[in-house]
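Colleague: sequence? don't have it. structure:
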């Protein structure tokens, strides 16, 4: 990674929020300590909280916890803060005047507006940027970075995109799905297309089915009000899960040009068959966690969480089956399970290959399952291949064993955090890892039947104990096809 060369001003709207504290501010400091930010740069935070510049600098210091005081002192000179309500035009007038005064002759550079605020404020912020002329620069480029969710359904997503593109061109808009920046997901392209041994197997001729598991042991915590209006489909399936599916199953791009790769992801999403309302009970299963145990500790059920109403029908886990309607994957099912308060925290994509037609071992000890290739997204990122071997001994007994590639074993370095990569790419003008508007719309088109099903008055998710692998219907979904969920390694 090379240092960004041109003067850069980053405006962080929502600078005191959870996302800024957990991810963005740490990523910015990492970019600085790795000498990737340009020599001339500024970071201006904005939130409603009243703070002076010095108080904001201390706020950031408490978050990043620098281990080099001299380096921190150099970094904090680039930090500034303007308080105000992001929905108000006067706030952006203050930001504009403040920046021009502080930047002086260095105001002539590139600008990134990072919206780490509530999505319902996006429209107001974009309007205020246009009204103050901050949506463009006289002598550099301007980009806007937005966090999911991009709408709450297909219609609101289309409306948001229309409002964004009235002010910004598509190549100025960087929609964030940080899962696309995780190392294992980025590695899918290389793994598939730089290794002929795998790409030749990547079709319905050799693949029996796919499984994707995206589980976490955590509950909703203090986000009960937000989550109850969102649910797993909106919070995880529509974005992270579908982007991982698209990256894993898409057709081969002709080049590494950003729009070529984004075209292929979009095409795969268009080919992914939505679960129709008529087949919803057959091809999907819905759950909500009840009381249970996680890591040996008693935890409450979802409706006992703070700010979650009694009788809530919001799903905290879902499993479904789908197909990809194209020549490569015709007839290959895709099974997905995702949710909160499940047995493990893991995200992985498994390619289950067809069993061999050779039956010579079946008289004595057939393998229990076919070969499986697993792309482990998190934690302990890597690639695992499970295959059959003979157990040592005088008799012929067959056992499944894993062959593993783990990033932390192979590379003696820490993996780049996703937000470091995303901010760096945005500053370099590389949109490869950012979903485009047509890809976002395709993903909403896929999940819209789920949302319609959930809106039915008869909809009720099935309770499952916290710390389990979900309700019994999850096992039934895949069991009807004489298959089982793969246990994470």
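Modeller: Received, thanks. Remember, it's a predicted structure, so these values are computed and weren't measured experimentally.
Colleague: For the rest of this, base every contact and every neighbour count on C-alpha atoms.
Modeller: Noted.
Colleague: Distance of the residue lying farthest from the centre of the chain relative to residue 364?
Modeller: Going by C-alpha atoms, centre = their mean, the residue of the chain most distant from its centre is residue 394, 49.3 Å out. In this view, residue 394 and residue 364 are 14 Å apart by C-alpha to C-alpha, to the nearest Å.
Colleague: returning to what we had before: confirm the residue farthest from the centre of the chain sits in a helix?
Modeller: No. Using DSSP: H, G, I helix; E, B strand; the rest coil, the assignment for residue 394 is coil, not a helix.
Colleague: can you give me the strands for the stretch 151-300 of the chain?
Modeller: 173-176, 207-215, 284-290, 292-294, 297-299 (DSSP state E, counting those that start in this stretch).
Colleague: try it against this one:
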């Protein structure tokens, strides 16, 4: 294993993308790198070297970028001169990592350059790629490697990948990316919690009665059915995105913003999550699978009818569950997690419900109603809203819930970078705070894996729900028995 060092701002950068012909590179990585280039956030002398198995040559690959990536750059951010100068940064190396050595890549990469290796490939290739990078002499103390999710499909495979990558890269050189951690509002949650004295004293039981985290997608599996059917919603979304959001909500104040200080506190949350057994899996988790319905004002097929989905597939496209963080701060506070495809609309949010006053002066106030909520919206728009009760105009003391809206769009004049752009800039600058550490990843798998195994032992198929709805009825019953309902 090499020792690590901070990036040298005086060195040129080679950003090397494995899987450069893939959907992720075309839709996310290359547009994000263009935006970083447009705003001067790439080091002078940066080159982008994409690899793929196709015999394209550089000009053929640039035509691919024009066709596939340019459409994901908004008109207001597109400048022809900047685009042309960005294209001049790009090179292409034909490479089949399973068959070829990396001599051609070593020849294309410059001696003395800092290298960032972005592994936008199937996780099964991570070990092979890292072994061959080391064999080709491309790994040095300045190199960094970015690993895309899902990192493994269970604890054993995640440990195997971590050990294989760790043979060649120090932990401080490994960037396990979760694009949710690059969202402005997610990062702002740290400031909201720990930079405001009015919230921190309330951020605990019994002041908070429950927490909801929802990541809902309107789209189906589309062309990803081959990958998705072997993965499912638990591995694809809960094990990484939702658990990372839960950690930020539930963590204790870190001693500093240093990467390990923040990640130490997140790890404590993962280790404090209450473990499931067969009884609680049956009671407190819901698996679902979408059926034919209406989404986006058009009829869409159910999961079983999607192309490349095996007949009789039992893969879940929806998960809802109730769990607890067994610490003094969160004693007896339920955390409800929910994610799914083909749901009512695209929506990701964190909803913190505060406890009601112990005695109401206002007879019309419903005993089961929630007076105060903090709603942190992550997508499609980013916003933070505090819902409070206010008096309606007129005589009498009639109340209505209103929202105090933190308008992040108008409050700041600075441009709001997209998640991948922000995280790629962090990689370039050597900032690890918003990336998962090895022990975090493995702790998440330790919690998730018994649930997946329990579903297999119970043998119950996923509950059906119509596309365009908010999941199976059982997910609503999960909250209703505690006196809550999902916040839509």
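Modeller: Yep, that arrived. If you're wondering where the values come from, they're calculated on a predicted model, not measured in any experiment.
Colleague: just to revisit the earlier point, from residue 66 of the first structure, how far off is the residue farthest from the centre of the first structure?
Modeller: Applying C-alpha to C-alpha, the value for residue 394 of the first structure to residue 66 of the first structure is 60 Å.
Colleague: what does residue 416 of the first structure give?
Modeller: As judged by C-alpha to C-alpha, residue 416 of the first structure and residue 66 of the first structure stand 18 Å apart.
Colleague: can you check residue 26 of the first structure too?
Modeller: Distance, residue 26 of the first structure to residue 66 of the first structure, using C-alpha to C-alpha: 10 Å.
Colleague: and residue 211 of the first structure, how far is that from residue 337 of the first structure?
Modeller: 8 Å.
Colleague: scratch that, residue 486 of the first structure is what I was asking about
Modeller: 11 Å.
Colleague: So for these two, which sits in the more crowded spot?
Modeller: Neighbour count, other C-alpha atoms under 10 Å: between residue 486 of the first structure and residue 337, residue 337 has more, with 23 against 14.
Colleague: my read: the more buried one touches residue 216, true?
Modeller: No. Taking contacts as C-alpha atoms under 8 Å, residue 337 of the first structure lies outside contact range of residue 216: 11.1 Å.
Colleague: follow-up on the earlier one: which one of residue 26 and residue 66 of the first structure is surrounded by more residues?
Modeller: Ranked by neighbour count (other C-alpha under 10 Å), residue 26 of the first structure and residue 66 place residue 26 first, with 21 against 17.
Colleague: Return the residue of the second structure aligned against that one.
Modeller: Counting by TM-score structural alignment, residue 26 of the first structure lines up with residue 31 in the second structure.
Colleague: tell me the secondary structure for that match?
Modeller: Put simply, residue 31 of the second structure is helix when judged by three-state DSSP.
Colleague: Is it in contact with residue 73, as I believe?
Modeller: Yes. Using C-alpha under 8 Å, residue 31 of the second structure is in contact with residue 73, at 6.1 Å.
Colleague: if I look at these two, which residues touch both of them?
Modeller: Listed contacts common to residue 31 of the second structure and residue 73 are nil; contacts here mean C-alpha atoms under 8 Å, 6 or more residues apart in numbering.
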